[in-house]
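Chemist: Quick one, what's the 3D model for this:
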Amino acid sequence: MFPQTDSHGRLRHLLTLEGLPRATLVRLLDRAQEITDGQADDRALAGRAVCTLFFEPSTRTRMSFQRAAQRLGADVLGFDASTSSTTKGESGRDTLKTIEAMGVDAFVVRHDEDGAVAALAAAAAPGTALVNAGDGRHAHPTQGLLDMLTLRQARGDDLAGLRILIVGDVRHSRVARSALHALRTLGVGAGGGSEIRVCGPQALLPDDDTLAGCTVGHDFDAALEGVDAVMMLRLQRERMAEGLVPSLQAYHAAYGLTAARLRRAAPDAAVLHPGPINRGVEIDDEVADGPQSMILRQVANGVAVRMAVLEMLLA
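Modeler: Sure thing, here's the model as predicted:
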């Protein structure tokens, strides 16, 4: 992995939450909370330019990064792969170097290949910052950060004693991997009743060490018992082979979060979902729109978290 920090330990890029020091992660979360509380500096990035370089479709991530950069006073350039020179064969590296030559200071990159953002970071000029907005199945660090901020708002700043359940298609989910890195860094699952539970059909669970230290099961009803938060995952149908799920109806019957199922969790359990939601598949309307849902809070927190990241990298 291309290094995220310089020789002084300062963050140069945000490529993954894996290995990110706890102090840096907490500092980002604390700053994002300050921004949420109204302590934003709307001139922090005045004169800077940020490009959202997306080679995959996105709504929440792209727009919240654009909103974050705008709120900090930066100039924002949008890149659409479908109308760019990549359709003529231009490489991602040449695209980045071309836009960088126009005086862009930071790139927010989404790509369908694992490790693609780190490769672009290695090609960037020394003063250029890259933020991984999701690469393949590998990582989505700002989503992991906004999930942690949302959990802190729901359950308190110290997450170390919580029981967190992640449900669904972990095999194809960069969101789940970043959440797991963040939870472990913050002490969840380190004992004392704290636990990271993971539940899903065997075909949708990874067969590497991604789930090391987690309590893994296939019975959703049993996994829900007493948990403090439930993180539902979207079925990544665009990344999976056919046949891993017999049908959407069968998946919902086994792993869909209904109001009746949610009653097995702690009474004030928070419900999270990174979106986009497949309603009636991973989660029912009654839960997605219910009082325990933090889904729209996650979206709002995404802007604050991304402001905090851009500030740390550029301000």
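Chemist: Please count neighbours and contacts with C-alpha atoms only from this point.
Modeler: Noted.
Chemist: Can I take it that residue 230 is in a strand?
Modeler: Yes: applying DSSP: H, G, I helix; E, B strand; the rest coil, one finds residue 230 inside a strand.
Chemist: hang on, residue 216 in a helix?
Modeler: No: counting by three-state DSSP, residue 216 falls outside a helix, being strand.
Chemist: okay, now the nearest residue in space to it that is not next to it in sequence: neighbour count?
Modeler: Of all residues not flanking residue 216 in the chain, residue 198 sits nearest, at 4.8 Å (C-alpha to C-alpha, 6 or more residues apart in numbering). Counted with other C-alpha atoms under 10 Å, residues neighbouring residue 198 total 23.
Chemist: Pretty sure residue 198 sits in a strand.
Modeler: Yes: according to three-state DSSP, the state of residue 198 is that of a strand.
Chemist: Can you spell out which helices and strands pack onto the strand or helix carrying residue 35?
Modeler: Counting by DSSP states H and E, the element that carries residue 35 is helix 22-36. Contacts defined by 3 or more C-alpha pairs under 8 Å, 6 or more residues apart in numbering; DSSP states H and E place helix 22-36 against helix 141-155, helix 295-314.
Chemist: Of all the residues in the first one, which ones are buried?
Modeler: Taking 16 or more other C-alpha atoms under 10 Å as the neighbour-count basis, helix 141-155 is seen to contain the buried residues 141-151, 154-155.
Chemist: this one next, for a side-by-side:
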Amino acid sequence: MKDFISMEVLPKQDILSYVKRANRLATKGYQSFQRQLFAANLFFEPSTRTKMSFVVAERKLGMEVLDFATDQSSVQKGESLYDTARTFESIGANLLVVRHPEENVANQLAASLSIPVINAGDGTGEHPTQSLLDLLTIYQEYGYFEGLKIVIAGDIKHSRVARSNAYALSKLGCDVFFTGMQKWQDDRLPFPTVSMDEAVEMCDVLMLLRIQHERHDNQYHFNSMSYLQQYGLTTEREAKMKDHAILLHPAPVNRGVEMDTSLVECDRSRIFKQMENGVAARMAVIQTLLDQGGQRNGKTINQRQAIIG
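Modeler: Here you go, the predicted model:
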């Protein structure tokens, strides 16, 4: 595949290949590219972990980083996303990383550009590199996926992380469950739901999600303490988890909302390990795409006619 857009369409063996390459990079080191390559990071949404881990991954691989800020770009003059992306392709970018509030944007750009496109999050669609670092964290913990019980908890309906992980984990043989408020469930995702009290007792991995307030259509009174007691991970619930079970969260964590503050860095938490793994996961994606396109070794990929949508 030229691009890295979606866990839903990525075959099981390709997912495993990415996980194992990321694990090698995390544990055995890496080599920088031997020629000058440029990465363009187009972030149309705020980001700390995703954007900065891409920058670190790119620089560790020896790439030149072409940064982008919407408030200082020609987007302010009315330039379209397509024209912005084509501009970076035209001036020599070897790959494009894009985060955008609209779903399916990365897929549309991938169809229009000859350079690899990496989806760094598209609206409520998918977040495949976040999923990859989550998979890497689980793999490092257990060494396998088959038969693990994974519960994804929280704002399922508005979470691209939930979608990518549910697709990938189920392909890898995990038993995937959802838990959370009924109004935030997504009927398009065919996975069983359980209560949080059931979830903590059964899971091998509990993946908590941030509440996506910015994606909710209607404003309503939200009581964080009430949410934590009904749907979040309290210290009382954590005490009922299996000894080997781990906690994940894509962050940023709303402390005292999705989980009790004291649990963010407890013994079973792997939240900061996930952040660390984000660099290796994104290095694995970049390496794989540039290897497949021949750019890493000084060749050029076949140019395809741009499709202007």
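Chemist: How close are the two chains, by TM-score?
Modeler: Once superposed, the chains reach a TM-score of 0.91 (TM-score structural alignment, normalised by the length of structure 2), with 291 aligned residues with a C-alpha RMSD of 1.3 Å.
Chemist: Tell me the counterpart of residue 136 of structure 1 in structure 2.
Modeler: The alignment partner of residue 136 of structure 1 in structure 2, by TM-score structural alignment, is residue 123.
Chemist: can you tell me how far its match sits from residue 17 of structure 2?
Modeler: Between residue 123 of structure 2 and residue 17 of structure 2 the distance is 26 Å, computed by C-alpha to C-alpha, to the nearest Å.
Chemist: The residue nearest to residue 216 of structure 1 corresponds to which position in structure 2?
Modeler: Aligned counterpart of residue 198 of structure 1 in structure 2: residue 178 (TM-score structural alignment).
Chemist: what does residue 122 of structure 1 give?
Modeler: Using TM-score structural alignment, the partner of residue 122 of structure 1 in structure 2 is residue 111.
Chemist: That match: neighbour count?
Modeler: Here the number of neighbours of residue 111 of structure 2 (other C-alpha under 10 Å) works out to 19.
Chemist: where exactly do the helices run in the stretch 1-150 of structure 2?
Modeler: Using DSSP state H, counting those that start in this stretch, the helices of the stretch 1-150 of structure 2 run over residues 12-28, 49-60, 81-90, 105-112, 128-142.
Chemist: The last one packs against which elements?
Modeler: For helix 128-142 of structure 2, the packing partners by 3+ C-alpha pairs under 8 Å, 6+ apart come out as helix 12-28, strand 117-122, helix 160-171, helix 271-293.
Chemist: Output the residue interval of structure 1 matched by the third one.
Modeler: When helix 160-171 of structure 2 is aligned against structure 1 using TM-score structural alignment, it corresponds to residues 174-185.
Chemist: That stretch vs structure 2 - mean distance after superposition?
Modeler: For stretch 174-185 of structure 1, the mean distance to aligned residues of structure 2 following superposition is 0.6 Å (mean C-alpha distance after the TM-score superposition for structure 1).
Chemist: ok, residues contacting that stretch?
Modeler: Under the contact criterion C-alpha atoms under 8 Å, 6 or more residues apart in numbering, stretch 174-185 of structure 1 has outside partners 16-19, 21-22, 25, 134-141, 143-145, 147-148, 159, 166, 170, 189-190, 210, 233, 274.
Chemist: swap in stretch 48-67 of structure 1?
Modeler: Contacts with stretch 48-67 of structure 1, where a contact means C-alpha under 8 Å, 6+ apart, come from 69, 73-81, 103-112, 133, 299, 302-303, 306-307.
Chemist: Can you say which of the residues you listed are buried?
Modeler: If you count burial by 16+ other C-alpha under 10 Å, the buried members of those come out as 69, 73-76, 79, 81, 104-112, 133, 299, 302-303, 306-307.
Chemist: Tell me the spatial nearest neighbour of the match of residue 136 of structure 1, not counting adjacent residues.
Modeler: Closest residue to residue 123 of structure 2 apart from its sequence neighbours, by C-alpha to C-alpha, 6+ apart: residue 101 at 4.1 Å.
Chemist: Return the residue of structure 1 aligned against that neighbour.
Modeler: Matched by TM-score structural alignment, residue 101 of structure 2 corresponds to residue 112 in structure 1.
Chemist: isn't its match right next to residue 136, touching?
Modeler: Yes: at 4.3 Å, residue 112 of structure 1 counts as touching residue 136 under the criterion of C-alpha atoms under 8 Å.
Chemist: ok, so what distance separates residue 30 of structure 1 from residue 36 of structure 1?
Modeler: Counting by C-alpha to C-alpha, the gap from residue 30 of structure 1 to residue 36 of structure 1 is 10 Å.
Chemist: Structure 2: which residue goes with residue 96 of structure 1?
Modeler: Per TM-score structural alignment, residue 96 of structure 1 is aligned with residue 85.
Chemist: Against residue 196 of structure 2, how distant is that match?
Modeler: Residue 85 of structure 2 sits 43 Å away from residue 196 of structure 2, going by C-alpha to C-alpha.
Chemist: one step back: export the helices and strands packed on helix 128-142 of structure 2 to JSON lines and tack on distance to residue 265 of structure 2?
Modeler: Shown next, in JSON lines, are these (distance: least, C-alpha to C-alpha, whole Å):
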{"stretch": "helix 12-28", "distance to residue 265 of structure 2": "21"}
{"stretch": "strand 117-122", "distance to residue 265 of structure 2": "26"}
{"stretch": "helix 160-171", "distance to residue 265 of structure 2": "21"}
{"stretch": "helix 271-293", "distance to residue 265 of structure 2": "8"}
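Chemist: most neighbours per residue, which of these?
Modeler: The highest mean neighbour count among those, using mean count of other C-alpha atoms under 10 Å, belongs to strand 117-122: a mean of 27.
Chemist: Mean deviation, that one versus structure 1?
Modeler: Strand 117-122 of structure 2 sits 0.1 Å off on average (mean C-alpha distance after the TM-score superposition for structure 1).
Chemist: list the helices and strands that strand packs on?
Modeler: Packed against strand 117-122 of structure 2 by the contact rule (3+ C-alpha pairs under 8 Å, 6+ apart) you find strand 95-100, helix 105-112, helix 128-142.
Chemist: mean shift between the first one and structure 1?
Modeler: Translated: strand 95-100 of structure 2. Taken against structure 1, strand 95-100 of structure 2 registers an average deviation of 0.3 Å after superposition, with mean C-alpha distance after the TM-score superposition for structure 1.
Chemist: so how far is that strand off the chain centroid?
Modeler: Distance of strand 95-100 of structure 2 from its chain centroid, counting by C-alpha atoms, centre = their mean, to the nearest Å, is 13 Å.
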